[in-house]
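Visitor: I would like to see how this sequence folds:
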Amino acid sequence: MRIARPCLLLCSVLPWLAATPARAGEQGHAHGHAHDHARELDEVVVTATPIRQAPDDITRPTEVLSGTGLDDSRAATLGESVGQLPGVQSSFFGAGVGRPVIRGLDGARVQVLGEGLAAMDASTVSVDHAVTIEPFLADQIEVLKGPATLLFGSGAVGGAVNVVDGRIHEHAFEGTRGRVELRGNDVADERAGAVRIDAGHGHLVLHADAYHRETGDYAIPGPAGRSADRHDHGHAGDHAGGHDHDEGVLPHSATRTRGGAIGASHATARGFAGIAVSRHESRYGVPGHSHDHGDDHHDHRALSPMNLSAAHDNGHDQGVAIDLRQTRIDAKAGLDDPLPGHETLRLRLGHARYAHTEFEDGIAGTHFHNEGHEGRIELVHAPLADWHGAWGLQASRRDFTAEGEEAFVPPSVTRDLGLFLLERRHWERLKLEMVHAMTASMSSRRPECRHDGSMP
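Guide: Next comes the predicted model:
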């Protein structure tokens, strides 16, 4: 006797349906016990916006890396650390350079911030210039997408990436706490370590941190050069200049980064004030600048920043390397109920002296210098007719110079001034945010000085 397929299907489903209520009851009972022991996660608050809120409460697209998520994605560069987020990539000009790219926009269109202030480096001038903000010791990395990031400058139309390092504490605590982290990989023979210590007593909180990272040449599958380069040199096994040492590695991609900071803050129930001094140094190779030495075969072993000088003395091809350094001073203060009708006041001040030198085969070439000052004040007002918002003022000054044969950017002094107003209102199923910003920028070419101090 043939049994219709619908009957077979019904007979197979009925036993499962009969068992479903009992299973559902068992699962509900199990979930009930699980809820009794549920762990409450720490609240994540975005600090880059004047009104501090959770990412889900912000109208514009926002991504936040913190906790174990940040530990899993933390990398040697800021761009690589956030490169796995939706709509975010990292620029790559060697292992030492990685600037965030948001929705295809990069350079000056994406603002890189440290505790709400600009990095004040030269990373927007050229793609091979590194960002001086170190992600290794970050407490939180915030990625803001969209034009609302005009709150951080007229050029940040693509977005902003804010690194919260916690060097200036906003809240007091008692005792000592710290963190030690060691990392390594075999792709570039990376060896990295960082240590951080925070100590609080009464209203005083002290902070100290240090980090060091060193990598060799980046490992790649196969040769570094193109097949055309090998044919040009007439050696089937040669590449990227005709030398066998390039097989499996990216020449001149070694890096060395180190730095640290100390900070102190005074925090009470109503507000805080603090200051931090930091130093960042990095030396890294720039791939893609190999030189043809013809039949003069030197010992082209894989180089690292630690032996670049020795390699140059022995006649090795070092390619192009960049040695950068920055000393930075940051101050931050906050006050609750500062003025009638206002909830909070936040003040940030920053000063940085940045310089880097480009070396070609160990010989110093172009020198870049940047001295920056920046200040920002934010006031959050109390709700007014169901509108909650903030207004603020930001000012900056940058003195930039480039000296050398490849100095394509003239020396200049740039001054920026901006006033912004942010208002938002929430309905039951609708969130509305309005931003109004007025900016003024003035850039003037600074007269060049000869080495004797006279004007040309």
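Visitor: switch to C-alpha atoms for all contacts and neighbour counts from now on
Guide: Noted.
Visitor: how about Asp337, what does it touch?
Guide: 343-345 (C-alpha atoms under 8 Å, 6 or more residues apart in numbering).
Visitor: Quick check: buried residues in the longest helix along the chain?
Guide: Criterion DSSP state H: the longest helix present in the chain is helix 5-36. For helix 5-36, the neighbour count (16 or more other C-alpha atoms under 10 Å) marks no residue as buried.
Visitor: Repeat that for stretch 42-58.
Guide: 44-51, 55, 58.
Visitor: Name the nearest of those relative to His129.
Guide: Ala48 (24.4 Å; C-alpha to C-alpha).
Visitor: And stretch 358-369, end to end?
Guide: From its first residue to its last, stretch 358-369 covers 12 Å (C-alpha to C-alpha, to the nearest Å).
Visitor: and for comparison, fold this next one:
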Amino acid sequence: MNINKRRIKSNPIKCDRRGKKEKCLGLKCVLVFLFSLFLNLQYSFSYVTDSIVKEINNIYKVSGKIVDTETLKPIPFVALHIDKINRYTITDANGEFIFNSLPKGQYEIDISRLGYKERSINIDLEEEPNLILTIKLSLITFSTDSLVVSADNYNSISQITGKSYKLYGDEIRRNFGITLSETIARIPGVEMRSNGVSTTRPVIRGLDGYRVQLRLDGNITQDVSATYSDHAVTMNSDNAIEIEIVKGPEALQYGSNMVGGIVNVIKNIIPNSMPKKLNGVISMSGDLAAPGGGLGIQTNIPIKSQSLSVGLDLNGRYHLDQITPIGTIKNTYNQNTDNTIGLTKFTKWGYIGGSFSSFLSNYGVAPNDKGHLEGVHIELEKYGANIRTEIYPKIDKITRFKIDYNYANYFHLELESQSPRLIGMEFGQTNHSLNFTGNHNALGFFDEGIFGIDYTYTDYIVNGAGTPHSESYDIGAFLVQEIGFNRLDLKIGSRFDYANRNPKIRKVSDLIGKLESKNYYSLSGSISSTIILSERQTVSISSARTFRPPSLDELFSEGPHLASYSFDIGNTNLKAERAWTSEINYEFISSRVMVLASLFRNYFDSYNFFMNTNQTSNRYPDLYYYQVKGVEAEMMGFEGELYFSITNKQSIKSSFSFIKSDYREDENSSFKPIPFTPPLKISTEYTFNFTNGNTGVIYTFSDKQDRVGEFETITENYNKLDLYLQYNLINKKKLLRASTLSTLSINVQNILDTEYYNHLSRIKDLMPEMGRRFMISYKIYY
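Guide: Down below sits the predicted model:
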């Protein structure tokens, strides 16, 4: 159909006859107004709250200096991280650091810097408001200590934090990619679903979509990337401080749907600690297989006279069509800009801050001879606002209250590539969420815990299909407690959820059933324990009962989705998805060897997914019907890592992952493979360390996947070889009147230009993965 001037009512963005969006002046004006209002409210709120709670404030500060053990000279650019409350800082040129605005409690500070032994220190903030430390670090020779540091960057199973994996520093720079999925894809058990280089999304242990939550600074990424494979994630991991995958009881604070895990990118755009001086990072990157690159800057600007800190995160990317061993794939370009400004006011009782963000993107979906000869163009806009406050009351046992409000307005337009351009579909979504959490210290026989409530509202509309205008409400309350014994750490969590799915239109559809309001209730829980067998060995065991209410598209979809080459049919009789999960992990660490192994099982009472019916639409004969069904399903697998230090400067790291997943539609049916299950993957990495960096080679083997679902094609095995180099340099010259640390990372992926296919790619029958790929990243920390 020709594009007519029309509007998605829940979203103030329109389309003209050329398929281009008018500038949303109304929304931008509103955001400017809200920003001005926020500044006034911030000062008013701070003044009023100061007068109310000035007698019960409980603010602490930790500062100090880090020096070399032998020379006693200060060490610049040392990273310090308090993981428990997400505080991060680095030392300046004089080796000095400071943590401002800390709540009372006991904390562990992780300290790391390339070339020095990583260490952790414990602090107790109870009586002394200003703690001053002098910390000594010792040089290492990159053998055993390098091995342990690398392992910690990947995995922290033995820690009772709920975080199964963490990436930061060198690991993030080494694995950098265009998208978040590329950056974390080398973690065992993590794969990448894609519909081209622009639309990747993490898959964890065979689970994707809504089963894997993506979050930025703890707040869920409000977009529609979980719905269809051609929808992009509206977040990049450039300049991330840390990337963590949260599992276990602690994941309950993010929702009852934690079966796949929570991927949380930490940037601290809203500053939560007053920086001592101006600091930040400038990043530049380039890519020859997806020709183009990116440019970004992240900085924190202190305004000490006003107790303010301004945070900026500005990023842009431009990539042309991707190049594969069989040639350039048309219409796979990617252009986006992701920008955020944050502001925090620090007070006597904590802080209050806010941020405003925009994500703008144009990207292409590859052509398909089944109906999209020129491909599909997607134009995307998202605007957001976030207000956050932390209050540290002088209340016995309570250490912190945290309140988070988030707003997001999302819109994207799918356009046929031929001329004149035709609108395929329009997606609009508006989200409001409010979260309240509290932390406490020792209470009864519990050592510490976290509790809270959260609320999310979503207004969702699709034009170009029969999917009705719909809305959803989600309310939850959770409690997570930790108990420590001599050789046993135990964590227990529980959560109650209520969810409502409400179509704005009431009717009876021949395809999806009766459209009416749907309500879902659930009590979920999780328990995990870590047993210390010896100084070198630990075992951890965890189990959970999870809950995921159906999404709006799973219930009410009814129409073609041209960019994903499907005609999607919802199911109004769909039950909530519930699963039992269990996992056992073993860890062994010696002076030269580290072994990590995991066994897991996920059993679903009702596993909801779009199934290919092998029937085509009468109106769209090139599109197959995909209908949502709830089935019994089981997923079992294992993962492992092995680290071995060969010499003082050389080490080998191997990892493997395997999963077997099956489903059946009823008790009388036999089990069948679940579509898009990752194959066995084995990776071996050789690393050579030198004074200011490291270099290495990575060999990857992916087995043939012939356990495929109905109407799914087999993917052959492949072998791939990658090379990387990292080099770090401290620049004594001044940039912005500060010393700088420069890091250069070079990756050469698929050195042999192998033609290979990703089994989780939704367009693997159309195109292979990228060929020989030269990537470079240069960062300047100041």
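Visitor: Could you check how far the longest helix of structure 1 is from the centre of its chain?
Guide: 49 Å (C-alpha atoms, centre = their mean, to the nearest Å).
Visitor: what's it packed up against?
Guide: If you count contacts as 3 or more C-alpha pairs under 8 Å, 6 or more residues apart in numbering; DSSP states H and E, helix 5-36 of structure 1 packs onto no helix or strand.
Visitor: The next helix-or-strand element following it maps to which residues in structure 2?
Guide: Next helix or strand after helix 5-36 of structure 1 toward the C-terminus (DSSP states H and E): strand 62-66. The alignment of strand 62-66 of structure 1 onto structure 2 (TM-score structural alignment) covers residues 164-168.
Visitor: and if you look at stretch 116-129 of structure 1?
Guide: Using TM-score structural alignment, stretch 116-129 of structure 1 pairs with 218-231 in structure 2.
Visitor: any idea what Ser282 of structure 1 aligns with in structure 2?
Guide: By TM-score structural alignment, Ser282 of structure 1 lines up with Ser361.
Visitor: Give the closest residue to its match in space, chain neighbours not counted.
Guide: In space, and not counting its chain neighbours, Ser361 of structure 2 is closest to Asn336: 4.0 Å by C-alpha to C-alpha, 6 or more residues apart in numbering.
Visitor: Give me the distance between the one you found and Tyr405 of structure 2.
Guide: On the measure of C-alpha to C-alpha, Asn336 of structure 2 and Tyr405 of structure 2 end up 26 Å apart.
Visitor: who touches the residue mapped onto Glu426 of structure 2 from structure 1 in this structure?
Guide: Residue pairing (TM-score structural alignment): Glu426 of structure 2 is matched to His367 of structure 1. Each residue near His367 of structure 1 by C-alpha under 8 Å, 6+ apart is listed here: 355-358, 402-404, 407.
Visitor: just these now: which is nearest Arg167 of structure 1?
Guide: Ranked by distance to Arg167 of structure 1 (C-alpha to C-alpha), these are led by Ala355 at 22.9 Å.
Visitor: pretty sure that closest one is in a helix, no?
Guide: No. Counting by DSSP: H, G, I helix; E, B strand; the rest coil, Ala355 of structure 1 is located in no helix; its state is strand.
Visitor: quick one, strands of the stretch 251-400 of structure 2?
Guide: Along the stretch 251-400 of structure 2, the stretches classed as strands by DSSP state E, counting those that start in this stretch are 261-266, 279-287, 292-303, 308-319, 323-324, 327-328, 334-346, 350-365, 376-391, 398-416.
Visitor: Just give me the longest strand of structure 2.
Guide: When structure 2 is parsed with DSSP state E, its longest strand is strand 593-616.
Visitor: List the buried residues in that strand.
Guide: Of the residues in strand 593-616 of structure 2, 593-612, 616 count as buried by neighbour count, 16+ other C-alpha under 10 Å.
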